[in-house]
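1. Generate a structure from the sequence data that follows.
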Amino acid sequence: MLDRKQLRQWGRKVIDIEKAALDNLYQFVDSDEFADACELILQCTGKVIVMGMGKSGHIGNKISATLASTGTPAFFVHPGEASHGDLGVLSSNDIVLAISNSGESSEILTLMPVIKRQGIPMIAMTGKPESTMAKLAQLHLCIKVQEEACPLGLAPTSSTTATLVMGDALAVALLQAKGFTKDDFALSHPGGALGRKLLLKVSDVMHKGDGLPLVGHDICITEALYEISKKGLGMTAIVDEDGRLEGIFTDGDLRRVIDAQINLRQTRIAEVMTRNCITTSADILAAQALKQMEDKNINGLIVVDADKRPIGALNMLDMVKAGVI
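-> Below is the predicted model:
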């Protein structure tokens, strides 16, 4: 029968070993080589070509994806395939980031003479500063660990974790050095929820035209309620004779009117509407409009143009449907 306590202890030991490996990584990030590698990549006018075999290749794939999504053009090339034609993707203004814990990957060492002949700089990321790759590369980033979390000392565990974290440190340092913004990030993530949140504008979300709840200030409350019910946003904009926004009337306002026992058929909407209401513009990000609603604790906004004429409306449900929330 399985000893559940022992299983938990083994799991905790792995975490402890890998935490120690990451603590050991500080000294390598604090080195001149790390800063030199960042500067070299910042000066690069081409791409960062990441290479690695086996588990290093899996980690390399993730590092290249992180670099690419944070403003540093990069992609992964399998060293084995590179020897059979894929090396043709390299150009003279690229940089190679080669990953191997041992620093003796034969597949990468085979490529190094060709890479050097083209004058392409290489950054080696290895666990052995004395390795062949470390010595032949222009720069070396050390990812040495004291021990693998695998009790056999065979399966890459601590070493792959250290490699991944070193790649993240490199990517984020470059991101900050470039002044990479949320908007820049969204441009490379347009398909997901993050892209929707960062790229959608109010104009993409708002109800407009016939979908905009809108009434004149001279009508009675009952007629305004028909408009609210018809448009289904829980509110209506109220405008003057020139079509400029005078105020807003919401479901919340209706509850207050009923509590005050005001005659709904005889009272003009202008007498009970909320004046100086919070508005927004069509060209700001939907996420900014969402923050307006959250900060003011309101459920909807009227969208106005430069002349204060209503051109749209939106509420929290629209934000949910659009994936902004």
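2. CA only for contacts and neighbour counts going forward, please
-> OK.
3. Name the surrounding residues that touch the host helix or strand of residue 38.
-> Take DSSP states H and E as the rule and residue 38 turns out to sit in helix 32-43. Under the contact criterion CA atoms under 8 Å, 6 or more residues apart in numbering, helix 32-43 has outside partners 28, 29, 48, 95, 123, 139, 140, 141, 170, 173, 174, 178.
4. my guess is residue 51 is in a strand, correct?
-> Yes - Residue 51: assigned to a strand according to DSSP: H, G, I helix; E, B strand; the rest coil.
5. Skip the chain neighbours and tell me the closest residue to residue 70.
-> residue 175 (5.8 Å; CA to CA, 6 or more residues apart in numbering).
6. Surely the one you found is within a helix?
-> Yes - using three-state DSSP, the assignment for residue 175 is a helix.
7. quick one more, to check against the first:
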Amino acid sequence: MNSKTFDSSRTLTIAREALDIEAQAVAALATRLDARFTAAVQCVLVSSGRVVVMGMGKSGHVGRKIAATLASTGTPAMFVHPAEASHGDLGMITLKDVVLGISNSGESEELTVLLPLIKRMGVPLIAMTGRATSSLARHADHLLDTSVEKEACPHNLAPTASTTAQLAMGDALAMALLDARGFKAEDFARSHPGGALGRKLLTMVSDIMRSEDVVPKVPLDADLMTLMREISVKGLGAGAIVDQDNRPVGVFTDGDLRRLIEKGGEIRHAKIRDVMHANPRTISREALAVEAAKLMEQQKITSVFVVDEAGRLCGALNANDLMRAKVI
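-> Below you'll find the model as predicted:
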């Protein structure tokens, strides 16, 4: 179709109809969830092996995504191509595993030829199919019904609504298993250490803080000029005022100095106790770095002091440290 015959109004109509059909297909899945679904979840939970996902064509593409989602949310899983399984890869399946077979028709030849072998091995089989009377469904121990009224394809041919239903059912299975296993955000982060979530949930304050020896600090009876030399040498932009037990009792920043000068205040002989801000914000060295970022944002500050279990100064963080660690 060339640009002269392109009908933008019809294009939008077709697109909206496709989305409506697929949305209805997914919504219908929820009404069909019953004891068969919970039985499938329990089957996976009691297994000490992996979920081996199998599917051909578009169902195979969906299967790869389902396997990846399961694996990243606490359920060990892998995808095995049915055609390759017939030529040796069936040996990847162990007696401890559960097979999840995906086929809308339930009659994909490459998959159905494996069903007797899987049954003979005694490996539990979960079928995800749109036909409850299909070969796949008949061989299965558990059935997940992903039937759809029609495809989003105007010719009702291209797998569209059916693959969307499969994908959504896979997500539902993964989320049910996630909840049943008590899988938490911290667990998710451990399987995604290189991602943004991993950095946020695994990076501790102690991992990226500036250690005590490079943190500007002076005792409570020091003068302002001594603290400013500390801040200048150590480059934090703020200095800690500590008591005799090394606990931070005050803070003074570059911004405080600028405001003091603007007011015409005496700085050469000023005592720090007279110009500091008492009770500075602190964070534990055992806290997540993302908590430090949240504290800075809430309090509208650019640095925070780090304390140990006894409340003693042991480090400091500023926004640049958090950005370098890609926490923010």
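8. Tell me the one among the contacts of helix 32-43 of structure 1 nearest to residue 250 of structure 1.
-> In terms of CA to CA, no member of the contacts of helix 32-43 of structure 1 lies closer to residue 250 of structure 1 than residue 178, at 45.7 Å.
9. Quick check: the aligned residue for the closest one in structure 2?
-> Taking TM-score structural alignment, residue 178 of structure 1 has residue 181 as its aligned residue in structure 2.
10. which residues sit in contact with its match?
-> residue 74.
11. do the same with residue 148 of structure 1
-> Contacts of residue 148 of structure 1 by CA under 8 Å, 6+ apart are 17, 18, 154, 155, 156, 157, 158, 159.
12. Any of those residues buried? List them.
-> For those, a burial check counting by 16 or more other CA atoms under 10 Å picks out 17, 18, 156, 157, 158, 159.
13. circling back: so which of the contacts of helix 32-43 of structure 1 are in strands?
-> Among the contacts of helix 32-43 of structure 1, DSSP state E puts 48, 95, 123, 139, 140, 141 in strands.
14. what residue of structure 2 matches up with the second one?
-> Under the alignment (TM-score structural alignment), residue 95 of structure 1 pairs with residue 98 of structure 2.
15. To what extent is its match buried, counted in neighbours?
-> 27 (other CA atoms under 10 Å).
16. picking up where we left off before, and the gap between the residue nearest to residue 70 of structure 1 and residue 28 of structure 1?
-> Distance, residue 175 of structure 1 to residue 28 of structure 1, using CA to CA, to the nearest Å: 19 Å.
17. Which one's more surrounded, the two?
-> Using other CA under 10 Å as the criterion, residue 175 of structure 1 and residue 28 rank with residue 175 on top: 19 against 16.
18. got the contact list for the more buried one?
-> Residue 175 of structure 1 neighbours (CA under 8 Å, 6+ apart): 70, 71, 72.
19. try 10 Å this time
-> If you count contacts by CA atoms under 10 Å, 6 or more residues apart in numbering, residue 175 of structure 1 has them with 42, 67, 69, 70, 71, 72, 169, 181, 185.
20. Pull out the buried positions in the helix or strand encompassing the last one.
-> Here residue 185 of structure 1 is covered by helix 182-187, with elements defined by DSSP H and E. With burial defined by 16+ other CA under 10 Å, the residues of helix 182-187 of structure 1 counted as buried are 185, 186.
21. ok, now how distant is the residue mapped onto residue 12 of structure 2 from structure 1 from residue 22 of structure 1?
-> If you follow residue 12 of structure 2 across to structure 1 using TM-score structural alignment, you land on residue 8. Distance, residue 8 of structure 1 to residue 22 of structure 1, by CA to CA: 21 Å.
22. Same drill for the two, tell me which one is more crowded.
-> Neighbour count, other CA under 10 Å: between residue 8 of structure 1 and residue 22, residue 22 has more, with 20 against 10.
23. Going along the chain, name the helices of the stretch 201-328 of structure 2.
-> For the stretch 201-328 of structure 2, the helices defined by DSSP state H, counting those that start in this stretch occupy 205-208, 224-234, 254-262, 272-275, 289-299, 319-324.
24. Mean deviation, the first one versus structure 1?
-> I take that to be helix 205-208 of structure 2. Here the mean offset of helix 205-208 of structure 2 against structure 1 after fitting is 0.9 Å, by mean CA distance after the TM-score superposition for structure 1.
25. same deal with the fifth one?
-> After superposition onto structure 1, helix 289-299 of structure 2 lies on average 2.3 Å away from the residues it aligns with, using mean CA distance after the TM-score superposition for structure 1.
26. can you list the contacts of residue 175 of structure 1 in TSV and add distance to residue 115 of structure 1?
-> Shown next, in TSV, are the contacts of residue 175 of structure 1 (distance: CA to CA, whole Å):
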residue	distance to residue 115 of structure 1
42	20
67	21
69	25
70	26
71	24
72	20
169	25
181	33
185	31
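27. out of the residues you listed, who's nearest residue 306 of structure 1?
-> Closest to residue 306 of structure 1, out of all of the contacts of residue 175 of structure 1 and judged by CA to CA, is residue 181, at 28.1 Å.
28. Kindly tell me how buried that closest one is, as a neighbour count.
-> Neighbour count for residue 181 of structure 1, taken as other CA under 10 Å: 12.
29. Next: residue 145 of structure 2.
-> Using other CA under 10 Å, residue 145 of structure 2 is surrounded by 22 other residues.
30. And it, what's its match in structure 1?
-> Using TM-score structural alignment, residue 145 of structure 2 pairs with residue 142 in structure 1.
31. same check, this time on residue 77 of structure 2
-> Residue 77 of structure 2 maps onto residue 74 in structure 1, by TM-score structural alignment.
32. Mind reading off the mean deviation between whichever strand or helix holds residue 15 of structure 2 and structure 1?
-> Assigned by DSSP H and E, residue 15 of structure 2 falls within helix 8-32. With mean CA distance after the TM-score superposition for structure 1, helix 8-32 of structure 2 departs from structure 1 by a mean of 1.4 Å once superposed.
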